[in-house]
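>>> Here is a sequence with its predicted model. Questions after.
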Amino acid sequence: MRLIATYNDDYFKEIEKIITSGSSFPYEYYNIRFETFDGSTYSSYNRKHQLKYTLIDTSTINNKHAMSRFIHNLYYKQSEPEIRSKISHEFRELTEKFSKDMYDVYSMNKSDSEYQLELDVQNNSDFSEDITAVKNGVRLCDAGKGEQVILSVIANNDGESKGETVLLIEEPENHLSHNNMQVLIQLLENTIGVNQTIIATHNSMIATRLDVSKILMLSKSNDKIQKLENISSETANYFKKAPNNAFLEFVLANKVILIEGDAEYILMEKFFEILSGHKPFEEGISIISCNGKSFKRYLEVAKKLNKKVVVITDNDSDLRHNQNYVSVSENYRDYISDFCKVYCDLIEQNYTFELSIYNNNSELLESRFKNNHMTKGLLSYMLNNKAEFALKLLVLLKEDNGTNFQIPNYIKEAVKWIRD
C-alpha cells in the first residue's frame, strides 16, 4: 500500500498563514489517498484488492488467534466428522448440566441484585474452542516463545486462506535456536495459502536462505531502497548454502574490508586503529573474514550496490608452478573499479600474510616470541599456528600500540584507500 498526503490547492493561503504563524500543522487541509502496488485507488468503498493480512510480531508474541487456529486444525485433522458431531453434542449437554448445577449452588447465596450469574452456553457448540494441545506434558500456551513463533507460522500455512492474503513476520529469528531457525526457514520456503510473505529481519541466515535476489535493503546510511534482483544465480546460491556468511553485515555497512583467514581477522582491527587512530566501526567500516574463493561473490554484490570495498589478500606466488595459477590482478580484473580495490604484498617471497608480518618485523618477533620449544624456528611456528600466534601478537600490539611494529605496506595502502 502507498499513502499519499497532498495539500488542497483551494486552501493554499490558509495553509501558508497557519504554517508561518507557527501554529500546529494544518493536516485538516490535506487530502489523503491510498494506492495499491499497481497505482489503483484503494478505499473502503471500492476494494478491488481485498487486502487480507496476518501479522506475526515475534517481539511481542502472544498470538492467541494463531494458537486457536493451530489447535482447531489439529482437532479437525485427528477426528472424523461423525465423531466431532457426537463430541459437540455431548459437550453441549455437559455444559448445560454444569450451568444448571452452578446456578443451583449460586442461588443458595445470591445477593439481592436483580442480576443473577450463570454459565454462558450459547456458543459452546464448537468443542475445539475449549480445548488445548499438549506436547511432552506442556500446554501450548505455556510453551517457549520460539515454539510459539513456529506454531504461528504453521497456523497460517494451512492452505485454507481465502482471498489475497499477505503474511507479515517481524524478526522471526527472535527466540529461536539455530536448529529451530532452520525449521522455520523450511516452513517459510513451503508457505502455502498466502500470495505474499514479507519478512523483516536482521539475521543473515533468514535473509540469504530465502533468496537474496528478493531482498529489499533499508539502511540509515542510504536513503534509497536497494535491491539485488539481477544478482547471478550462482552468487544467490552461494549465500543460500554458505555457512556463517556475513551477508547482512556486508550490505548494510558503509564500507567494507574483506580479508581471508582467522589470523588476519584477529589483527586487522588493531592494524586499522594503529594507522588511523580510530576503530573501524567509528568510521562506518566493517571487517569481514571469508574464504578467498568467496571474495568474488561479495564483490558481485558490491558492484550492484556501488559499495566501497577493499580486498586484502595473499599474492600466492608460491603457487606459480601450478598450471592453473592466475595472478591477483588478473583474477579480480572484472571487479576492480572506483568502488573496489584489491591489495596484496608486491614482494614475491611474501606469498602469505605471516611471511609479510615476519619479514617486516623479524628482529622484534624473534626477540619477543622465539623459545626453545620452536625446534623448526619461529617462522615455521607462525605458519603452522596462525590463529594462536595472531593472538600472541595482538597482546604485544596492545601493550605499546605497535610503536616498534611495522605493518606491511600493502595493508597500509588498503586502509588509506578505504578511508578516503
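All right, it came through fine. Predicted, not measured: the structure shown is a model, and the values here were computed from it.

>>> Going by C-alpha atoms from here, please, whenever you check contacts or count neighbours.
Will do.

>>> check contacts around the residue nearest to K370 when sequence neighbours are not counted.
Of all residues not flanking K370 in the chain, L378 sits nearest, at 5.6 Å (Cα to Cα, 6 or more residues apart in numbering). By Cα atoms under 8 Å, 6 or more residues apart in numbering, the contact list for L378 reads E366, F369, K370.

>>> same thing but 10 Å
Going by Cα atoms under 10 Å, 6 or more residues apart in numbering, L378 touches Y358, S362, L365, E366, F369, K370, N371, N372, N384, F389.

>>> which of those are buried?
Buried subset of those (neighbour count, 16 or more other Cα atoms under 10 Å): Y358, S362, L365, F389.

>>> The second one contacts M382, doesn't it?
This points to S362. No: under the criterion of Cα atoms under 10 Å, S362 makes no contact with M382, lying 11.7 Å away.

>>> Quickly list what's touching both of these two.
L355.

>>> that older thread, how about the contacts of L378, which pair is most distant?
Greatest spacing in the contacts of L378, by Cα to Cα: Y358 and N372 (18.4 Å).

>>> Report how many residues lie close to Y106.
Neighbour count of Y106, defined by other Cα atoms under 10 Å: 14.

>>> buried stuff in stretch 98-115?
S99, Y103.

>>> Other residues contacting it?
R92, E93, T95, E96, K97, Q116, L117, E118, L119, D120, V121.

>>> Could you rerun that using 6 Å?
Residues from elsewhere that reach stretch 98-115 (Cα atoms under 6 Å, 6 or more residues apart in numbering): E118, L119.

>>> What of stretch 218-238?
Contacts of stretch 218-238 (Cα under 6 Å, 6+ apart): V212, S213, K214, L216, M217, R297.

>>> now, which of the residues you listed sits nearest Y335?
Closest approach between the contacts of stretch 218-238 and Y335, by Cα to Cα: R297, at 10.5 Å.

>>> Doesn't L3 belong to a strand?
Yes: under the criterion used here (DSSP: H, G, I helix; E, B strand; the rest coil), L3 sits inside a strand.

>>> Do a quick rundown of the strands in the chain.
2-7, 30-35, 51-57, 134-135, 138-139, 164-170, 196-200, 216-219, 222-227, 255-259, 285-289, 308-312, 340-343 (DSSP state E).

>>> Structure two is appended below for comparative analysis:
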Amino acid sequence: MNQSFCHNQGMITRVKATNYRCFQQLDFEPNEHVNIIVGDNEAGKSTILEIIALVIGGRARGRWAVDDLNPYWFNQAIVKHYVEEHRSGQNPDLPLIDLEVYLSVNTPGSERLRGIHNSNGEDCPGLRMRIVPDPDRLEELAEYLRHENLPELIPTDLFMTDWRDFSGEKITRQPRGLGFATVNMNTVSNSSGVDYKLRQLLRDFVTPQESALIALEHRKARADITSGILGEVNNRIEAEGESFGVGLQMDQSANANWDVSVTPHIDDTPFSLLGHGRQVATKIALSMSRSAERTQFVLVEEPENHLSHTELMKVLDSIKSLSGGRQLFITTHSSFVLNRLGFDALHLMHNAQITPLAVGAISADTIKYFQRQSGYDTLRLAIAGKAVVVEGPSDEMIFNLAFQRLTGKDPRACGIDVIALGTRGKRALELAKALGKKIAVLRDNDGEDPSHWRTQAGDLIQSGQREMFIGDIAGGRTLEPQLFSANDETTLRDVLGLAADADVLDYMLKNKTESAWVISNSGQQLNWPTYIIDAVAFANVN
C-alpha cells in the first residue's frame, strides 16, 4: 500500500449490504489507508460511500434515514422478484435492507459498539442499520399484502429503521467519538443551498460552550426584533381591524437555529458566490484539516469535478499531506486521481460487484511510474471489458479500420476499447494481469525480432488472455512500412493522393497520423499486416 499515507489509528474493516439500491449483496473489505473506487456510471461507487455515511451517521444526503426512507432504497430486482412470487400465489418473505459497517478494535469511539450482533456473528465493534416492518403497523402491512395485484414497490410508510451497534443496543445518533467527513462535489448558488455536510464541518470548529452562547444571543436578537420593530408593525396590523389575531414574529423554531442562519464566507464573500472550483477545494480542505481523532474516515466523491488541472493537483496534494491516520474512500472517473493517489488502492466496480486489486499485484516501480506519469490512462484500461493497446493515434485508427473491415463490426460495439498508450505496452500487460483483463498489445518491432519483446514481457503474456502482437522484421520497423509491404504501392499512392514521382513510404513515415486518417476515410480495400489480422482475431473472440 502507498507508503505516503501514515499508519491508521482504527479503520473500517468491512462494509456489507443486502438489498440496498443496486446491491443485492455487497461484501467489501477496504484497504487500511486509501480506497479508490472506480467503475462505469451507475456501477455503485457512490452508493458505497452512502452506506458508510448512513450506518455511521444515520443520515442519507443530509437527511435522517427515518425521514428519507422510500421504496427506491430497496433493490428493484429483488422487489420485482418478490412481487412476481406474491402474484403467483406464493408466500415469499418480504425483502429487508441490512447494512453493516465493521470496525477494528483500535478505532477510537468504538469500545461501546463491540458485540456479536452482526450477520457474521463476529465479536468486534460495528454498527448495523436494518429497514424492517414497523411492529406497530403489522396489521396494516398484513392487510396490504392480502391484495393480489401489488405494485412493484415496498410500502416503506409501514417500515422503520432499526439502528443498533454490534452489542445490540439501539442508537439514535452518531456514536460519540466516531467521526467521519463526507465531501461531495456539489456546488451551491444560494445561501439556503449550502449543504448539510459543509455546515457540519464548520460547526465542528465551534465548542459546545460557544454553541450555547451563540444560540442564546441568536434567540435574544430574534426576540428583540419581535418585541421591537415588529411590535410596531403588529400594532398597525391590529389597528386595521379584522386581522383575526395575525401578526409577525421572528421564527424561533428549530428551522431557525443559529447554524442555519449563519452563512459561510471566504474573504468576506458568501460561500454560495464563490466559483465552483473554489467551493470544491474549500470543502475538501475543511474536511482534511480536522484532527484525525475527530474524523477517522473521509469520504470524497469525484474530487475532479469543477476543478482545473492545476487546482486538482493542489487538492490531491492536500489530501495526501493532510490524510494523517485517516482511512480514505474516494470515487473517481479520473485516471489522474487514480494514478496520483496510488493505483494499488484501486477497487473496481462492475455490475454492482466490487473487485479489489490483489496485494502486490502491481510492482512498486509501476506504481511510482503512474504517479509520475499521471496522464497514463489507467482508469480507461481498468474499466474496459476488453482492451487493445496500441502505440499511437495512427495505430489506433488503422486497427479500428482493420477490425471493421475484417469483422464487419466496430470494436466499441463488441466491448473492445482501443487505447493509445505510447511504448508502454508492458505496463499495460501488468495492469491487465492484476485486473484479470483480456488485452492485446500491438507494438512496433523497432528492428528487433518479435521474440525479443515477448521474452521481455515474460509471464505477463498468457495465451488467450494477454497477448503481444508484433510485425515481422521483414515488414519494417513500424506500422507504416508494414502497411507498405502488405499492399501494392500504386494502391497506396492513389489512396493518399500522391504524385507519380512521390516516395510513398517516405511520405507515410513523415506524415503518420495524416496518412492513417486519409486511409481510414478512403473506403479503399487494403491488405493488412499479419500481426494486425492476428490481433483482430484475438480481440474478436469472446
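Ah, there it is. Just so we're clear, the structure is a prediction, and the values are computed from it rather than from any experiment.

>>> Produce a PyMOL select command limited to the buried residues of the contacts of stretch 218-238 of structure 1.
Filtering those down to the buried ones (16+ other Cα under 10 Å) takes a single PyMOL command:
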select buried, resi 212+213+297
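
>>> Reformat the contacts of stretch 218-238 of structure 1 as a markdown table; add distance to D101 of structure 1.
Formatted as a markdown table, the contacts of stretch 218-238 of structure 1 follow (distance: Cα to Cα, whole Å):
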| residue | distance to D101 of structure 1 |
| --- | --- |
| V212 | 62 |
| S213 | 64 |
| K214 | 60 |
| L216 | 61 |
| M217 | 62 |
| R297 | 72 |
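
>>> What lines up with A364 of structure 2 in structure 1?
Taking TM-score structural alignment, the alignment pairs A364 of structure 2 with S233 from structure 1.

>>> Run a quick neighbour tally on that match.
By other Cα under 10 Å, neighbour count at S233 of structure 1 equals 11.

>>> distance of it from G292 of structure 1?
Relative to G292 of structure 1, S233 of structure 1 is positioned 20 Å away (Cα to Cα, to the nearest Å).

>>> about what we covered before: determine which residue in structure 2 is aligned with the residue nearest to K370 of structure 1, please.
By TM-score structural alignment, L378 of structure 1 lines up with V504.

>>> how close does its match get to D494 of structure 2?
Counting by Cα to Cα, the gap from V504 of structure 2 to D494 of structure 2 is 10 Å.

>>> in the stretch 101-250 of structure 1, which spans are helices?
Ranges of helices within the stretch 101-250 of structure 1 are 145-155, 178-189, 204-209, 233-241, 247-252, based on DSSP state H, counting those that start in this stretch.

>>> how far apart are the fourth one and its match in structure 2?
In the superposition with structure 2, the aligned residues lie an average of 1.5 Å away from helix 233-241 of structure 1, counting by mean Cα distance after the TM-score superposition for structure 1.

>>> So what's the gap between that helix and the chain middle?
In terms of Cα atoms, centre = their mean, to the nearest Å, the centre of helix 233-241 of structure 1 is set 16 Å apart from its chain centre.

>>> just stretch 388-404 of structure 1 next, same as before
34 Å.

>>> Also stretch 371-389 of structure 2?
Worked out by Cα atoms, centre = their mean, stretch 371-389 of structure 2 lies 16 Å from the chain centre.

>>> now do stretch 475-486 of structure 2
42 Å.

>>> And stretch 356-365 of structure 1, by the same measure?
Computed by Cα atoms, centre = their mean, the chain-centroid distance of stretch 356-365 of structure 1 equals 41 Å.

>>> Between the two ends of it, how far is it?
12 Å.

>>> repeat for stretch 165-175 of structure 2
End-to-end span of stretch 165-175 of structure 2 (Cα to Cα): 9 Å.

>>> And stretch 492-505 of structure 2, by the same measure?
9 Å.

>>> Then stretch 237-256 of structure 1?
Stretch 237-256 of structure 1: ends 22 Å apart by Cα to Cα.

>>> Of the contacts of L378 of structure 1, which belong to helices?
Y358, S362, L365, E366, F369, N384, F389 (DSSP state H).

>>> Aligned to the first one, what sits in structure 2?
Using TM-score structural alignment as the criterion, Y358 of structure 1 maps onto F484 of structure 2.

>>> That match and L328 of structure 2, how far apart?
53 Å.

>>> cool, and A53 of structure 2?
According to Cα to Cα, A53 of structure 2 and L328 of structure 2 sit 13 Å apart.

>>> do R372 of structure 2 as well
For R372 of structure 2, the distance to L328 of structure 2 - Cα to Cα - is 21 Å.

>>> who has more neighbours, the two?
Per other Cα under 10 Å, whichever of R372 of structure 2 and L328 has more neighbours is L328, with 25 against 12.

>>> That one touches V298, doesn't it?
Yes: with contact defined as Cα atoms under 6 Å, L328 of structure 2 and V298 form a contacting pair (5.0 Å).

>>> Let me see the contact set for the residue nearest the centre of structure 2.
Central residue of structure 2 (Cα atoms, centre = their mean): T331, 2.7 Å from the mean position. By Cα under 6 Å, 6+ apart, the contact set of T331 of structure 2 is I36, I37, V38, E301, E302.

>>> So the second one: helix, strand or coil?
Put simply, I37 of structure 2 is strand when judged by three-state DSSP.

>>> Neighbours of it, how many?
By the criterion of other Cα under 10 Å, I37 of structure 2 has 27 neighbours.

>>> cool, the fourth one as well?
Other residues within reach of E301 of structure 2 by the criterion other Cα under 10 Å amount to 21.

>>> any idea how far G39 of structure 2 is from it?
13 Å.

>>> so how many other residues sit close to the counterpart of K409 of structure 2 in structure 1?
Aligning on TM-score structural alignment places K409 of structure 2 opposite H278 in structure 1. Using other Cα under 10 Å, H278 of structure 1 has 13 neighbouring residues.

>>> how near is the closest residue to H278 of structure 1 other than its chain neighbours to I288 of structure 1?
Once flanking residues are discounted, H278 of structure 1 sits nearest to F272: 7.3 Å by Cα to Cα, 6+ apart. Here F272 of structure 1 is placed at a distance of 13 Å from I288 of structure 1 (Cα to Cα).
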